[in-house]
Every structure is written in C-alpha cells, then in structure tokens.
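**Student:** Model the following, please.
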Amino acid sequence: MLILSQTTRADARKNRDLLLAAAREAVAEHGTDASLRDIARRASVGIGTLYRHFPTREALLEALLNANFDVLHARADSLLASPDPGDALMTWLGELAAGAATYQGLPESIMNALADEESGLHASCAQMRSAGGRLLERAQQAGSIRSDVTLSEVIALTLGLAWAAERSEASDLAARLLSTAMYGLAARDH
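**Tutor:** The predicted structure follows:
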C-alpha cells in the first residue's frame, strides 16, 4: 500500500507539472481566457484531473503567477534600500507593468482579483500590492510622489498602462506611458 501511495503522489506531481506547462503555453497563445479543456488536452490528462489540481481558473492562474508575484514582492523589498525612492517606485512599477503584460488579459485578471477577496488569485495579488505600497509610502515621505495619490490608483494606472501596451505594436509603449504617468504623479512645489 505504501508503494501505491508514493506512486500516486508522484503521478499527481507529474500531472500538476504537465498541467502548468500546458497552461503556460496555452495562456501565452490565447491569454488568460484560454480553454481549460485545451490545457487538459495539451497535458494529456482529463478535465477532471485539471479540476482536481486547480478547482478554478483563478487557482490555475495563481499557480502560474505565484513565482512572478514572489519576484515582484522580493524586488520591492530590495528596492526599499534604493537611495532614490521615486526611481525605486518607477522601477518596480515598470516591472509590474512588464509582468502584467506577459499574458493577454492578465492586467484585467489582476485588477479583478484585487477587488474580489473570494478570488483564488486575491491573496497573491494582495501580497504583491502590499510590497508596492511600501515603495509608494517611502516615495511620498521623501516628497517624490504626490501625497494625495493612493496605492489603488497607482496600481490601477500601471495595470491600465500594461493593458494598453498589450494591445499595441510598439514594444516600448508601456515604458513610455509609465514615464509620462510618473511625471503626473511627481510632487510639485507650488
């Protein structure tokens, strides 16, 4: 019985890995609304196996994106030591926009997950958002960024820029738009 249990766990890990690889491929091709049946087919497993591992589309997206969100969280922590808080925030927001543009539909999925505490993706998005909040607060305290701007507004702006960039032919559009947005966010002496 012990051998069967170890084999079953190994098969389950293998199926999960196959599903994640297939999901990366399908989501890269078709965006976050990629067919779950197609993902299961690509992984050579049944749709029931997909749902056993990932009961919702959000759970599958969370598994795909966890590594990206972990990197953004760690990056925010490392940028807290940057001598220029405004530049640190812009760097992090640029990385957020680039990461959000990885898959078609991802900016909208992140915004929806941040607004929906029941979403399987909410916790990962909220941790990433919290990390960015520390950078924004530091930039505001240093007088680099307007004090009347909220984190929700900055995140929405950045994800909106990523959404616009994913629909453009220009490869540098997100960076150009973010630079323009940062100019508008900059604190000004009156």
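**Student:** going forward, measure contacts and count neighbours with C-alpha atoms only.
**Tutor:** OK.
**Student:** so what's residue 4 up against?
**Tutor:** Residue 4 makes no contacts at all, as judged by C-alpha atoms under 8 Å, 6 or more residues apart in numbering.
**Student:** switch the cut-off to 10 Å
**Tutor:** By C-alpha atoms under 10 Å, 6 or more residues apart in numbering, the contact set of residue 4 is residue 10.
**Student:** how about this one, so we can line them up?
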Amino acid sequence: MNGAQQRPLRADAARNRARLLDAATEVFTTRGVGVPTEEIARTAGVGVGTLFRHFPTKEALLEAVMVRRLEAIAARTAELAADAEPAEAFFDAFRLVIDQSAGKNEFNRALAAAGVDAHESLQQSSAAIREQLARLLAGAQEAGAVRRDLELPELIALLVGTTATMEQLGADTAARERIFDVVFAGLRPPTH
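**Tutor:** The predicted model follows:
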C-alpha cells in the first residue's frame, strides 16, 4: 500500500464515501445491482466524479457495500453476545444475519460476472462473523436454548438456506415470520 492509501480520508471525503455507501446499499438492495452508478451518485447527492474517486468501478462499489455489511453484522453480533442473554443473543443474531443478507447473492453474481473474486476482501469480516456465531451457538447450547448436536457448519448452512428462502418470499412479512418460527423450532432442543 502506498502512503496516499494509508492516510485517513479528510472529513468531507469520509462523509461523501459514507453517503455513497449508504445510497448504494439502499439502491442496490431495493432496485437491484443493475442501477447505473450515476443514479447512486445522484441519490447520495454527489457528482459521479466523486463516486469514481472513491470507487473506480461499479464492482469496487458493490464489493465495498458487501464488506461494510459484513463489518456491521460482525459488530452487531459482538454487541448481542456481550449484551443479551445467550438464547436471545443467538436467535437475534440469526435473524440479523438473514435480514442483512438481502441482495447478497445478487451482489456475488454481479461481481463474479465481472470477473471479481471478492472472497479475499470479505474473508476478514466473514471470519469475524463465524467466530461470533460459534460463540453465540455455544452460549445458547450451554443455556439449553439450542440443540447440542448442531455444529457451526450446519448453522452456516441453515443461514444460507434461510437467506435463499427469504429472497423467494420477498416482502411478505407474515410468511417470513412463519419461516423464522419453523427454523427456530428446529434449532431448539427436542422435547420428549
């Protein structure tokens, strides 16, 4: 990394970058990744030149949105682990991961189609989330709220599958709640 890349952004540049990421997250999530970058700049209230100074390509913007989302999930799951009872923290984190994953598959497909492998840039945040989920799972199991035979790879698979299911349901909140009820019932220890 050169010195210019290591320097912190000026306050106005940092605000612009944050506004661009906020706008891109909202627009890509609600309208899809096909929205032109000019629309993202307009929504953020900045010029397209400002957008391209921060994100030289649309793929760089998509990748930054994904990294930011994962960092937010990692931070929030850490807060849940520290502040809530184990069962509540686990189930809230499960819901959080699903809710924050909206559009993720579309982002991944768009990046892959452009020949971008975002795996490396997402690796650190993904590892932090996995670590938090492992802690939350262990705490919920110890508290008797989650079945003891569930392991982290299975939990990750359930999160991926539930995310895909929720994407199929769209905005039907009643159906989404039924899915959470079914999945959560399956995660709880069996009653005999």
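**Student:** contact partners of the helix or strand containing residue 23 of structure 2?
**Tutor:** Here residue 23 of structure 2, judged by DSSP states H and E, is contained in helix 11-31. Outside of helix 11-31 of structure 2, the residues within contact range by C-alpha under 10 Å, 6+ apart are 8-10, 32-37, 39-47, 50-51, 53-55, 58, 61-62, 64-66, 68-69, 100-104, 106-107.
**Student:** Could you check how many residues crowd around the closest residue to residue 161 of structure 1 other than its chain neighbours?
**Tutor:** Among residues not flanking residue 161 of structure 1 along the chain, residue 174 sits closest, at 5.9 Å (C-alpha to C-alpha, 6 or more residues apart in numbering). By the measure other C-alpha atoms under 10 Å, the count of residues near residue 174 of structure 1 is 24.
**Student:** now swap in the one 4 residues further on and tell me
**Tutor:** Around residue 178 of structure 1 there are 20 other residues, counting by other C-alpha under 10 Å.
**Student:** Just give me the match in structure 2 for it.
**Tutor:** Aligning on TM-score structural alignment places residue 178 of structure 1 opposite residue 180 in structure 2.
**Student:** wait, its match sits on residue 96?
**Tutor:** No. Look at residue 180 of structure 2 against residue 96 with C-alpha atoms under 10 Å: they stay out of range, at 11.5 Å.
**Student:** Quick check: residue 175 of structure 1 vs residue 54 of structure 1, distance?
**Tutor:** 34 Å (C-alpha to C-alpha, to the nearest Å).
**Student:** now the helix ranked longest in structure 2, how far from the centre of its chain.
**Tutor:** If you go by DSSP state H, structure 2 has its longest helix at helix 58-83. In terms of C-alpha atoms, centre = their mean, to the nearest Å, the centre of helix 58-83 of structure 2 is set 5 Å apart from its chain centre.
**Student:** Would you tell me what the next helix or strand after that helix is?
**Tutor:** Criterion used, DSSP H and E; the element after helix 58-83 of structure 2 is helix 86-100.
**Student:** ok, back up a step: and the angle from the longest helix of structure 2 to helix 86-100?
**Tutor:** 170 degrees (axes from the mean of the first three to the mean of the last three C-alpha atoms, to 10 degrees).
**Student:** that older thread, return the residues in contact with the match of residue 178 of structure 1.
**Tutor:** Taking C-alpha under 10 Å, 6+ apart as the test, what residue 180 of structure 2 contacts is 91, 94-95, 98, 162, 166, 174, 186.
**Student:** one more time with 8 Å, if that's ok
**Tutor:** Residue 180 of structure 2 neighbours (C-alpha under 8 Å, 6+ apart): residue 95.
**Student:** What strand or helix carries it?
**Tutor:** Using DSSP H and E, residue 180 of structure 2 falls in helix 173-187.
**Student:** Now do the buried residues in that helix.
**Tutor:** Neighbour-count burial for helix 173-187 of structure 2, counted by 16 or more other C-alpha atoms under 10 Å, picks out 176, 179-180, 187.
**Student:** Relative to structure 1, what is the average displacement of that helix?
**Tutor:** In the superposition with structure 1, the average deviation recorded for helix 173-187 of structure 2 is 2.2 Å (mean C-alpha distance after the TM-score superposition for structure 1).
**Student:** So what's the residue count around residue 24 of structure 1?
**Tutor:** 20.
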